[in-house]
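Visitor: I would like the atomic coordinates for the input below:
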Amino acid sequence: MKTVVIKYNAGNTQSVLYALERIGAAAEVTDDPEQIRAADKVIFPGVGEASSAMQYLKARQLDQVIRELTQPVLGICLGMQLLCSHSEENDTTCIGIFDEQVKAFNNAGNKDFKIPQIGWNTVYDLRTKLFNGIAENSYCYFVHGYYASKGPATIATTDYIQPYSAALHKDNFYGVQFHPEKSAAVGEQILRNFISHI
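Guide: Modelled structure (predicted):
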């Protein structure tokens, strides 16, 4: 089975590769459209800023390549946000797989909440095979200042300032706001589920 990690200017690719190695899965990092289309599983990672990431993807027509994929795709952090329809981060039109909107955290009502959210938080209302073997309220590691609203595609929820989508699913596309590659045993199980059971 061939797994690829999409290479672009907002990828946290090395930590994702290490996490895949820990579960015995090899992956290739590439921005080549044909290699991406030929893969059995595609991981779309991300750390960075939405508008510059979308510019990079559009310049290489990777946004269109991603839209047309029919195999399982997993977006991580910014990767998940870019699969949504729009991000408030620099008013960015995204790839549009998920209808959910990406919004900026607003802590005006409680300055105890630091932005960006950095650290461990619980995920609950877990659905789909992506969370097989994961207990409700398990802890995952988050680093983000923007969040995807809850909607029809929400398959896991987290609370920080307000409830939001910790994970999304539509057709062959999955997304997680947290970093499974940094979420210890829980994250490894989620990656294993994606690689082996989806």
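Visitor: Could you use CA atoms for every contact and neighbour count after this?
Guide: OK.
Visitor: And for Gln55, the neighbour number?
Guide: Neighbour count of Gln55, defined by other C-alpha atoms under 10 Å: 16.
Visitor: Apologies, that question was intended for Thr30.
Guide: Thr30: 14 neighbours (other C-alpha under 10 Å).
Visitor: burial of Val176, as a residue count?
Guide: Counted with other C-alpha under 10 Å, Val176 comes out at 27.
Visitor: so who does it touch?
Guide: Taking C-alpha atoms under 8 Å, 6 or more residues apart in numbering, we find Val176 in contact with 74-77, 80, 166-168.
Visitor: One more sequence to fold, the one below, so I can look at both together:
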Amino acid sequence: MNGRAFLSFWIVVWGVWGMVFMSGNRVWSQDKSSTASKKPEKKKAAAAKSETTKTTKKKKKQFAKGKGKLVILVNVQRKGKVKLTKTMLRNIFLKKTPGWHPKFRSFKSQVNKAFLKTVVKMSVKNFDLYWEKFTTFTGQNKPRQYRGAYSVIRKIGKDKMGIGFLYLYEWEKYKRKAKKSNRYKKLLQKVHPALFLEVKK
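Guide: Next comes the predicted model:
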């Protein structure tokens, strides 16, 4: 092999080797880029999983605190005079049954959402729409909403046809207060827990 042929041979070899090297480098870069792009996706998935876990724990904690049950309160003068069912409650709180004055919690409150899901079988949005149609066709005002448990208990106690609902833990809280304070004792003497319901999860 003369000098020129030898030189040409090595030029070809180096050229081929260079092409192989560059090709491999591109593949490695693509793999690295692909791995890097997957990292944010993994982080998002981990964050979503963490959020779901937190939500689940929060719900369990709420149920453990007494938000897993509702208590239906009526005026004490109704005690022993009526046996309530979910169907009756649904009709009462949709104002389809006369002789009752339902006391509503804030429509967007957690306790109202629990009541709607368990008894009325409506979402907050549909419940709100129901009352808009109701007021349009009947000319009656939209029901007054009470934010706190105290207001609901007091209103039921003052109204012989009053009925309302609380979380069980709210009722238990006022029962504890009644043991220490005559004010709360008198408040609870005017109402009666007519029914206890498991909240639908």
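Visitor: Post the TM-score for the overlay when you can.
Guide: Superposed pair, TM-score by TM-score structural alignment, normalised by the length of structure 1: 0.25. Supporting alignment: 87 aligned residues with a C-alpha RMSD of 5.4 Å.
Visitor: ok, back up a step: please check the contacts of Val176 of structure 1 and keep the buried ones.
Guide: Those of these that meet the buried threshold are 74-77, 80, 166-168, by 16 or more other C-alpha atoms under 10 Å.
Visitor: What is the nearest of the residues you listed to Arg37 of structure 1?
Guide: Nearest to Arg37 of structure 1 among these is Leu74, at 14.1 Å by C-alpha to C-alpha.
Visitor: Which strands and helices lie in contact with the one helix or strand the closest one maps to?
Guide: Taking DSSP states H and E as the criterion, Leu74 of structure 1 maps to strand 73-76. Strand 73-76 of structure 1 is packed against strand 41-44, strand 173-176, with contacts defined by 3 or more C-alpha pairs under 8 Å, 6 or more residues apart in numbering; DSSP states H and E.
Visitor: List the buried residues of the helix or strand following the first one.
Guide: It refers to strand 41-44 of structure 1. Next along the chain after strand 41-44 of structure 1, taking DSSP H and E as the criterion, comes helix 50-59. Within helix 50-59 of structure 1, the residues that count as buried by 16+ other C-alpha under 10 Å are 50-51, 53-55, 57.
Visitor: can you put those in TSV and add distance to Arg22 of structure 1?
Guide: Below are those laid out as TSV (distance: C-alpha to C-alpha, whole Å):
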residue	distance to Arg22 of structure 1
Ala50	29
Ser51	32
Ala53	28
Met54	30
Gln55	32
Leu57	29
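Visitor: Between these, which sits nearest Tyr18 of structure 1?
Guide: Ala53 (22.7 Å).
Visitor: sorry, back to before: now the two most distant members of the contacts of Val176 of structure 1.
Guide: Within these, Leu74 and Ala166 form the most distant pair, 13.1 Å apart (C-alpha to C-alpha).
Visitor: Met88 of structure 2 belongs to a strand?
Guide: No: using DSSP: H, G, I helix; E, B strand; the rest coil, the secondary structure at Met88 of structure 2 is helix, not a strand.
Visitor: coming back round to it: next SSE after the strand holding Leu74 of structure 1?
Guide: As assigned by DSSP H and E, the chain's next helix or strand after strand 73-76 of structure 1 is helix 78-82.
Visitor: Quick one: name whatever helix or strand follows that next one.
Guide: Heading C-terminal from helix 78-82 of structure 1 (DSSP H and E), you reach strand 86-87.
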